[in-house]
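# Build me a model from this:
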Amino acid sequence: MSRLLASILPARVTTDEGDFFVGAAGNDVLLVNATVIGLAGMAGDDTLTGGSGDDFLFGDYFSVDLFDADGDPTTVYDLSVIGDDKIFGGSGSDALIGGPGNDSLFGGRGNDLYVSIGGGADLLVEKVDGGIDTIMTSASTFTLAANFEKLIFSNIFTEVRKDVQGFGNGANNVIVGGLRNDTLKGLGGDDTIAGSGGMDVLTGGTGNDSFAFGIAATENGVYSTGDKADTITDFDPAKDQILLYWNSFAFFDSPRGPMEGVIKAAQFALIGEELTGKEIVLYDQDTGEVMTGNHSIFARVAADTILTYHDFELTYGNWAY
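This is a model prediction of the structure:
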């Protein structure tokens, strides 16, 4: 059985199969013993509990099965159904998705993904040593609570694009901003911070931090203008690093080819030096402006900061997720 319709599902159900269950419009209790594809509450205040598998738990959920132009099935999700839900992950790596209500999401031992769409006052709780856990949110401001490692701003549940503020905790965090002008702060720990799009203000904090660039590059792989440059407020060459996403920067190198790690000395130059055409990073020490090889500004550090090629690292791994 792959689906139980809301009209026939009882108010309490327990399963150990690989099914997708949708609750009714009342206050439902859905439990999982083992592996499950998904549990979804409807209107009402629901309680969803995952099992030992990797579960998908939706707080408020409505779906309509449709067919696209090619006759292939597709599913449309409507998260406008509001309830104050309690969602409990199991021992697997679960996806816990709250709706527009005031939801409570509790992860387990796995590497869990919490999705908070920002419509209510959600409570997100993760245990100590509960895996590497990620929060994806469309809220305007979000601070990582204890035991969470990653914070990703996304507009996947809303068409509104807005400036956001994101703050880490004392752990080693990954913080990824949205497409507007964001303020992101790592606080303690060794953090990786990426503004993604817009003119962002990035602060690493007290740890050995990395600031990532290149994810929001234009189609031809370069930043088109300097008006989207991010500002790094506390870059310390003695302990911090600037990460360059490979697809956006490595094509400047000749010969082209897979590269990862600290860039070469020949790929870095100060403004005013004679250029060879091999540079992928240019730096104006007087202004603190950091540029691609075609002089497009992508970052700013404090003026007179001494940078060398050792401060830049190419990466083509998906560091954010």
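# Please count neighbours and contacts with C-alpha atoms only from this point.
Fine.
# Look at the residue nearest to Thr308 when sequence neighbours are not counted and say how many residues are nearby.
Nearest residue to Thr308 in three dimensions, chain neighbours excluded: Phe268, at 7.3 Å (C-alpha to C-alpha, 6 or more residues apart in numbering). Using other C-alpha atoms under 10 Å, Phe268 is surrounded by 22 other residues.
# Test my guess that Gly195 contacts Gly178.
Yes - between Gly195 and Gly178 there is a contact under C-alpha atoms under 8 Å: 6.8 Å.
# Between the two, tell me which one has more neighbours.
Gly195 (29 against 24).
# which ones are touching the more buried one?
Residues in contact with Gly195, defined by C-alpha atoms under 8 Å, 6 or more residues apart in numbering, are Val176, Gly177, Gly178, Leu179, Asp182, Leu184, Val201, Leu202, Ala212, Phe213, Asp230.
# okay, the residues you listed in JSON lines with secondary structure and distance to Asn111 next?
Listed next are the contacts of Gly195 as JSON lines, based on DSSP: H, G, I helix; E, B strand; the rest coil; distance: C-alpha to C-alpha, whole Å:
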{"residue": "Val176", "secondary structure": "strand", "distance to Asn111": "18"}
{"residue": "Gly177", "secondary structure": "coil", "distance to Asn111": "21"}
{"residue": "Gly178", "secondary structure": "coil", "distance to Asn111": "23"}
{"residue": "Leu179", "secondary structure": "coil", "distance to Asn111": "26"}
{"residue": "Asp182", "secondary structure": "coil", "distance to Asn111": "26"}
{"residue": "Leu184", "secondary structure": "strand", "distance to Asn111": "23"}
{"residue": "Val201", "secondary structure": "strand", "distance to Asn111": "29"}
{"residue": "Leu202", "secondary structure": "strand", "distance to Asn111": "26"}
{"residue": "Ala212", "secondary structure": "strand", "distance to Asn111": "23"}
{"residue": "Phe213", "secondary structure": "strand", "distance to Asn111": "25"}
{"residue": "Asp230", "secondary structure": "strand", "distance to Asn111": "30"}
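# run this one through as well so I can compare:
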Amino acid sequence: MDAYSLAILGNALLSVFALGLMLDPIGLFGDDDDDDDDDTTTIIDDEDQTVTLTEGDDTFTGGSGADTVFAAEGDDQVAGEAGDDVLYGGDGDDLLEGGTGDDAIEGNLGDDILLGGDGDDALVGGSGTDTLVGGAGDDVLTSDRLDEDAAFNRGEAESLSGGDGDDILILSTGDTATGGEGTDQFGVVVVGGEDPATIEDFDTETEVLALYYDPADYDDEEPELTLSIDEDANQTLLSLNGQQVVTLNGVQDLNIEDVALLTEDTLTG
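As a prediction, this is how the structure comes out:
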């Protein structure tokens, strides 16, 4: 599997979430957008629902259809259940769970927990300190959102866990990622002034690692990629122009030629 296949990620995620943003959501709890009550709703049929929650702490459980749910303010709990669901967090600290099906989940604001569940899911963090867990299936996890110019909208330090399956994990400096079972691809977007990204379980024999940088941060020149090994800590450290950007725990046999160094705009083709 070639490291350059990571470049398809941005277009895939932008397409998924652009579809959701073009929808015209209906208010499940009435037309009052300022409703701050705490509501609990369960959908039991197989219809495809498009729902906007209230500004309270809401609980929503979907049915077997392909549901689209927009959380608002408040600390919401949203479970898509069966079907290929699209779930958006709001301003609060939300729990968003896809369930079965190939789901798309975005945390947005707040410190959110995103759980893909079964299926091939796409999870995007947001501006808070988020936790992303792909679960079973071949999932795509990215800690922060890409915009149309391939700029990485950096939030706080995130935790990504792919789970079972062959996953793609895109993180930035300051984040921590664990691929889990399967053959995974890791991409690290380098953001200046951040702590190094940490990858917990990189397999040098089968897995892919790419670093993405913004040329403007390096006077429009390609930075120098260097590798060092800390035998005592059982770590490999990757640096760009002398700044450490990645820590690979449990790794001492990585060849620098096996790390792809790409510009950030390749994330969106």
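# how long is stretch 68-75 of structure 2 from one end to the other?
18 Å (C-alpha to C-alpha, to the nearest Å).
# and His244 of structure 1, what pairs with it in structure 2?
Just so we're on the same page, residue 244 of structure 1 is Leu rather than His. In structure 2, the residue matched to Leu244 of structure 1 (TM-score structural alignment) is Leu211.
# my bad, should have said Ser210 of structure 1
Aligned partner of Ser210 of structure 1 by TM-score structural alignment: Gln185.
# That match is in contact with Val208, isn't it?
Yes - with contact defined as C-alpha under 8 Å, Gln185 of structure 2 reaches Val208; the gap is 4.7 Å.
# Quickly note the distance from Thr292 of structure 1 to Trp246 of structure 1.
In terms of C-alpha to C-alpha, Thr292 of structure 1 sits 12 Å off from Trp246 of structure 1.
# corresponding residue for Leu282 of structure 1 in structure 2?
So Leu282 of structure 1 corresponds to Thr226, using TM-score structural alignment.
# Give the helix, strand or coil label for the residue nearest to its match when sequence neighbours are not counted.
Counting by C-alpha to C-alpha, 6+ apart, Ser239 is the residue found nearest to Thr226 of structure 2 once chain neighbours are left out, at 5.3 Å. Here Ser239 of structure 2 is recorded as strand under DSSP: H, G, I helix; E, B strand; the rest coil.
# give me the number of residues near Ser239 of structure 2?
17.
# Which residue in structure 1 aligns with it?
In structure 1, Ser239 of structure 2 lands on Met291 (TM-score structural alignment).
# Let me see the contact set for its match.
So Met291 of structure 1 contacts Val281, Leu282, Tyr283, Ile297, Phe298, Ala299 (C-alpha under 8 Å, 6+ apart).
# Next step: those restricted to strands.
Val281, Leu282, Tyr283, Ile297, Phe298, Ala299 (DSSP state E).
# Next, format these as JSON lines and append distance to Gly83 of structure 1 and neighbour count.
JSON lines is the format used below for these (distance: C-alpha to C-alpha, whole Å; neighbours: other C-alpha atoms under 10 Å):
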{"residue": "Val281", "distance to Gly83 of structure 1": "51", "neighbour count": "26"}
{"residue": "Leu282", "distance to Gly83 of structure 1": "53", "neighbour count": "25"}
{"residue": "Tyr283", "distance to Gly83 of structure 1": "52", "neighbour count": "25"}
{"residue": "Ile297", "distance to Gly83 of structure 1": "46", "neighbour count": "22"}
{"residue": "Phe298", "distance to Gly83 of structure 1": "43", "neighbour count": "24"}
{"residue": "Ala299", "distance to Gly83 of structure 1": "43", "neighbour count": "24"}
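# Buried by neighbour count: which residues of stretch 68-85 of structure 2 qualify?
Residues 68-85 are the ones in stretch 68-85 of structure 2 that count as buried (16 or more other C-alpha atoms under 10 Å).
# first to last residue in that stretch, what's the distance?
End-to-end distance (C-alpha to C-alpha), stretch 68-85 of structure 2: 6 Å.
# and if you look at stretch 290-306 of structure 1?
Per C-alpha to C-alpha, stretch 290-306 of structure 1 runs 12 Å from first to last residue.
# quick check, distance from the strand or helix carrying Ser248 of structure 1 to the centre of its chain.
Assigned by DSSP states H and E, Ser248 of structure 1 belongs to helix 246-249. The chain centroid and the centroid of helix 246-249 of structure 1 are separated by 19 Å, computed with C-alpha atoms, centre = their mean, to the nearest Å.
# so what does that helix touch, helix or strand wise?
When contacts are defined as 3 or more C-alpha pairs under 8 Å, 6 or more residues apart in numbering; DSSP states H and E, helix 246-249 of structure 1 packs onto strand 312-315.
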